[in-house]
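Peer 1: how would this look folded up:
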Amino acid sequence: MDTSFVKTPQIQQLLDKAAGLQESGGNPRLKAIVRDLTEALMALIVRHDISESEFWLAMKFLGEGAGEIGLIVPGSGLEHFLDLYMDAKDAEAGRSGGTPRTIEGPLYVADAPLVEGNADLSSDPDPDAQVLHMTGTVTGPEGEPVGDAIVHVWHANSKGWYSHFDPTGEQTPFNNRRRIKLAPDGRYAFHSRMPSGYSVPPGGATDQLMQALGRHGSRPAHVHFFIEAPGYRTLTTQINFGDDPFAADDFAFGTREGLLPVPSRQGDSAYIAFDFQLQRAATAAEQGFSARSRAEAG
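Peer 2: This next block holds a predicted model:
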């Protein structure tokens, strides 16, 4: 059947009623979005002749996989699409420069300890891992140091587990997580135990989806950052280690040009020098964080 079926009066009336277009209350923007989304899904069902069983299997997958939605969204490419869309809007508005944004991922935890100076991120011993030393500066669009910035940094341990999400229960709270208050010169420095990449939970919803698509569910070793400062747009980004075998094939599409430093590995230590550049905020909202749900300790 042709997708023109969705344009018939009966279906169009159904869409209007389901979206509440005939009702005086509610949010007009949400009504328009829900109507368009539902119509697009209906057209998809017709275009691919999706059966009733296939439809309910998909609903079952989404229901049972809700706990992994933070992995399913980046694995589907949607989170990376949002970055590309925001980049395109910036370009359209004539805004350029700054460190590239990239996906946040689902494993941030709010209210990590606030520290100054050369911060030690690792609360737990990790004797099999090299010591990672990372240094650099945070500047604005004219190269001015951003001395009142706070750098949020978090990463996995050498086994690929994040504190607060570690199924072994072996990590202490906020291991490999800190907020670093910068000095007036805009320089930051921290050291920690070298993270490794990770794969999605075996047999979980994301793994099932990746296998059905003929893809893997692995990420390269990486370090996440938020950088916030008054007057500047909050930056959400991460660096992926350029010498990791999955650096060019990240299942979550987090790898971006300009975010692939190669650690200088020397004995039991590895060193990365990486500078961040912020954009000026055009609105107060750009100085904050997105409305995404995030974990909180305790």
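Peer 1: From here on, just use CA atoms for contacts and neighbour counts.
Peer 2: OK.
Peer 1: Would you mind measuring from the residue most central in space within the chain to residue 196?
Peer 2: The C-alpha lying nearest the average C-alpha coordinate of the chain belongs to residue 104 (Cα atoms, centre = their mean; 2.1 Å). Using Cα to Cα, to the nearest Å, one gets 17 Å for the distance from residue 104 to residue 196.
Peer 1: before we move on, what about residue 178?
Peer 2: Counting by Cα to Cα - residue 178 and residue 196 are separated by 18 Å.
Peer 1: Strands of the stretch 151-298 of the chain, start to end?
Peer 2: Along the stretch 151-298 of the chain, counting by DSSP state E, counting those that start in this stretch, strands occupy 177-181, 187-193, 198-199, 218-219, 222-228, 235-240, 264-266, 269-273, 276-277, 295-296.
Peer 1: next up, for comparison:
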Amino acid sequence: MNEIEKRAFPLFNEAHSADIVNARIGSDVDPRARQIAETVVRHLHAAVKEIEPTHEEWLAAIRFLTETGHMCTDWRQEFILLSDVLGVSMLVDAINHRRPETATENTILGPFFVDGVPLSTSGTNICLDGKGEPLVVQAQVVDIDGVPVKGAIIDVWQTNDDGFYDVQQKGLQPDGNLRGKFESDAQGRYWFQTVKPRDYPIPADGPVGKLLAKLGRHPNRAAHIHFIIQAPGYETVITHIFSPDCPYLDEDTVFGVKESLIGQFEKLDDPLLAEPLGVTCPFWLTTPVFVLKPVGHGAGK
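Peer 2: The predicted structure is shown next:
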């Protein structure tokens, strides 16, 4: 038996690098973990072979990932931001939420959701800082057959008119500013007062922002309001409504815009309509309908 035949694993060579690395995975490893590891190694080695980076370029990549980790805090997850701007967050979400065409589409959660917001009554004004153009949201939750869904719980949140979420400006914005939770009535309806959403930049002072600049990309998100809709027996929907006049609809930096999520916003200047709603003129109105898919219902049915 020669020296090569004695070896438990093949030694490294460029041509078969990925296979050599994957051969080291243990025989009793969880099959899913094996599949993920083998696939990542294959694609990573293929990318390195295509790029042929210099040592300096590879070290720069490692420094970038190190800086990304150092930037993470309780309220800022720079790795999620990196996943977002590379379109990976939206791809993972799309794979995991394939629904019938009639059902409301998902989009990314984002890093600024706050759990435990207290329930408010319909008609509540969630804008606590008084900034921005008044907007009335009159919404309905139905199933894929158009039947109203009673008792759905809807979380809502957005930035203020300066482009910041309340948790980004502790002590500057009122706690809970532009956040609300509502329950749909027997007709699946609920409504609330807020302000017209505006575009805003994602945090761009870290390594992800520097990456965007190097790639000639801006950091701006299209104007939107976040929604999470939950109801027993239905798939939870995490989605947005986008303002149709936003200049960044076609180039939202995290790829969150889908055609079906672009809302219809109407500007009204009618005191007879404004008075019963408790808003001043002029004000904006949008009337979204959220369509829920029953749990277990086929994606293409």
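Peer 1: who has more neighbours, residue 178 and residue 196 of the first structure?
Peer 2: Taking other Cα atoms under 10 Å, residue 178 of the first structure and residue 196 do not tie; residue 178 has more neighbours (26 against 20).
Peer 1: so what's the counterpart of that one in the second structure closest to, chain neighbours aside?
Peer 2: Under the alignment (TM-score structural alignment), residue 178 of the first structure maps onto residue 180 of the second structure. Nearest-residue entry for residue 180 of the second structure: residue 156, 5.1 Å, with adjacent residues in sequence omitted and distances by Cα to Cα, 6 or more residues apart in numbering.
Peer 1: tell me the contacts of the equivalent of the one you found over in the first structure?
Peer 2: By TM-score structural alignment, residue 156 of the second structure lines up with residue 153 in the first structure. Shown here is residue 153 of the first structure, whose contacts under the criterion Cα atoms under 8 Å, 6 or more residues apart in numbering are 176, 177, 178, 179, 180, 223, 224, 225, 226.
Peer 1: picking up where we left off before, hang on, the match of residue 178 of the first structure packs against residue 122?
Peer 2: No. Residue 180 of the second structure sits out of contact with residue 122 when judged by Cα atoms under 8 Å, with a separation of 10.0 Å.
Peer 1: Overlap in contacts, those two.
Peer 2: Counting by Cα under 8 Å, 6+ apart, residue 180 of the second structure and residue 122 have no common neighbour.
Peer 1: Next one: residue 7 of the first structure from residue 39 of the first structure, what distance?
Peer 2: Distance from residue 7 of the first structure to residue 39 of the first structure, counting by Cα to Cα: 9 Å.
Peer 1: Spell out the secondary structure type for the residue in the first structure that residue 145 of the second structure lines up against.
Peer 2: Counting by TM-score structural alignment, residue 145 of the second structure lines up with residue 142 in the first structure. Reducing the assignment to helix, strand or coil with DSSP: H, G, I helix; E, B strand; the rest coil, the entry for residue 142 of the first structure is coil.
Peer 1: Pull the number of nearby residues for residue 142 of the first structure.
Peer 2: Here the neighbour count serves as a burial measure; for residue 142 of the first structure (other Cα under 10 Å) it reads 10.
Peer 1: average gap between the longest helix seen in the second structure and the first structure?
Peer 2: When secondary structure is assigned using DSSP state H, the longest helix within the second structure turns out to be helix 31-51. Compared with the first structure after fitting, helix 31-51 of the second structure has a mean deviation of 1.4 Å; criterion: mean Cα distance after the TM-score superposition for the first structure.
Peer 1: part of a strand, is residue 62 of the first structure?
Peer 2: No. Residue 62 of the first structure sits outside any strand when classified using three-state DSSP, being helix.
Peer 1: counterpart of it in the second structure?
Peer 2: Matched to the second structure by TM-score structural alignment, residue 62 of the first structure sits across from residue 65.
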